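Undergrad: Sharing a model prediction with you, sequence too.
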Amino acid sequence: MSREIRDITSSNEKEILSLNITKEQHRFIEPISQCLAEAKEDNRYVPLGLYKNDKAVGFSMYGKFEDQVWLDRFLIDKRFQGTGLGQYFMQKLIEFLKNKFPTNNIYLSVYENNKRAIKLYKKLGFIFINEEDENGEKVMKMK
């Protein structure tokens, strides 16, 4: 079983745009189309496709801002949630970012009521740092 992180290009953009999350999760993350538009407007953002056996199963986006690296977006398609892919790909994304930016801290933000995501982020070594982003999300930093 192959699992990989891929760049999003014109050849796989449509497949990435077809990913869906549950209705309840829409309040926690922007639509993928909006994320891709932001990445086209600001080259500090890099969108990524998450693949299992050559099939898109998730999406992520990171941004590099001076000495901070933000794991800005992360989702697993609703058909693949609860299978361990969320934790697997979060670990791989953290490794990817640590290798690409070894001297930088990794940050993310999360809504306080997104308990499932918070549990995962804490399990992977993120801690709250008593800051909020411009959307009122709580900021977490990799220990």
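TA: Yep, that arrived. Numbering: from 1, shown residues only.
Undergrad: okay, CA-based contacts and neighbour counts for the rest of this
TA: Noted.
Undergrad: just how off-centre is the longest strand belonging to the chain within its chain?
TA: Longest strand of the chain, by residue count under DSSP state E: strand 55-65. Between the centre of strand 55-65 and the centre of its chain there are 5 Å (CA atoms, centre = their mean, to the nearest Å).
Undergrad: just checking, next helix/strand downstream of the longest helix anywhere in the chain?
TA: The single longest helix within the chain, with elements called by DSSP state H, is helix 85-100. Going down the chain from helix 85-100, the next helix or strand is strand 105-110, by DSSP states H and E.
Undergrad: For that next one, which outside residues touch it?
TA: 28, 67-72, 94, 97-98, 117-118, 132-133, 137-142 (CA atoms under 8 Å, 6 or more residues apart in numbering).
Undergrad: this is the other structure I want to compare:
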Amino acid sequence: MNIQLKEVTEDNFYDVVNLKSDEIQEKYIQIYERWVGSNAFFLGMSHAFGLTAKAIYDGEELIGFTTHGLMKTTGRYELVSMMIGHNYQGKGYGIPVINAIIEDMINTHQCKSIYLSVIHDNERAIRLYEKVGFEPTGEVEEGHHPEPIYCLTIA
């Protein structure tokens, strides 16, 4: 694997927007998918909130998308979105991708902790986040779904 985070540009914009986390979503254009908001939603959010949006590649192959940055409303550095396209799920990308995002956040923001929220019944994502060191804070974000908040403390 050769995981790289790259800027979203005119050259890859439509590919990023069209990348879906679930095959069923391929037929729809909507703001939210089952486990994650759409990439179009998070691209808009990154623009409006001053967040960093990156396309995730394995070599030259687009496999996912992420958004992160300082959320002014909480004063926390947050991993706002991480999605891996449905064709690439279950192929061992989870840990290398999240480690690349954590590294990018540390390099970009010099943050000492990273927060994220996850839909309460997304067990695969929760296991992944806990495996790399995120711990539940006991807080719950009430959005479209109850989302427990996790924190990774950077050593």
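TA: Great, that's in hand. Because the structure is predicted, anything quoted here is derived from the model rather than measured.
Undergrad: Overlay them and tell me the TM-score.
TA: The TM-score (TM-score structural alignment, normalised by the length of the first structure) is 0.90; 142 aligned residues with a CA RMSD of 1.9 Å.
Undergrad: on that earlier part again, and the longest helix of the first structure, which stretch of the second structure?
TA: Alignment of helix 85-100 of the first structure against the second structure: residues 93-108, by TM-score structural alignment.
Undergrad: What residues of that stretch count as buried?
TA: By neighbour count on 16 or more other CA atoms under 10 Å, the buried set for stretch 93-108 of the second structure is Tyr93, Gly94, Val97, Ile98, Ile101, Ile102, Asp104, Met105, Ile106.
Undergrad: returning to that earlier point: quick one: the longest helix of the first structure to the second structure mean distance?
TA: Relative to the matching residues in the second structure, helix 85-100 of the first structure has an average distance of 1.3 Å after the fit, by mean CA distance after the TM-score superposition for the first structure.
Undergrad: quick check: angle from that helix to strand 55-65?
TA: Helix 85-100 of the first structure runs at 40 degrees relative to strand 55-65, counting by axes from the mean of the first three to the mean of the last three CA atoms, to 10 degrees.
Undergrad: Look up the closest residue to the one residue sitting closest to the centre of the second structure, ignoring the ones flanking it.
TA: Nearest to the mean C-alpha position of the second structure, by CA atoms, centre = their mean, lies Met82 at 1.6 Å. Closest residue to Met82 of the second structure apart from its sequence neighbours, by CA to CA, 6 or more residues apart in numbering: Thr66 at 4.4 Å.
Undergrad: Return the residues in contact with the one you found.
TA: Residues in contact with Thr66 of the second structure (CA under 8 Å, 6+ apart) are Ala53, Lys54, Ala55, Ile56, Leu79, Val80, Ser81, Met82, Met83, Ile101.
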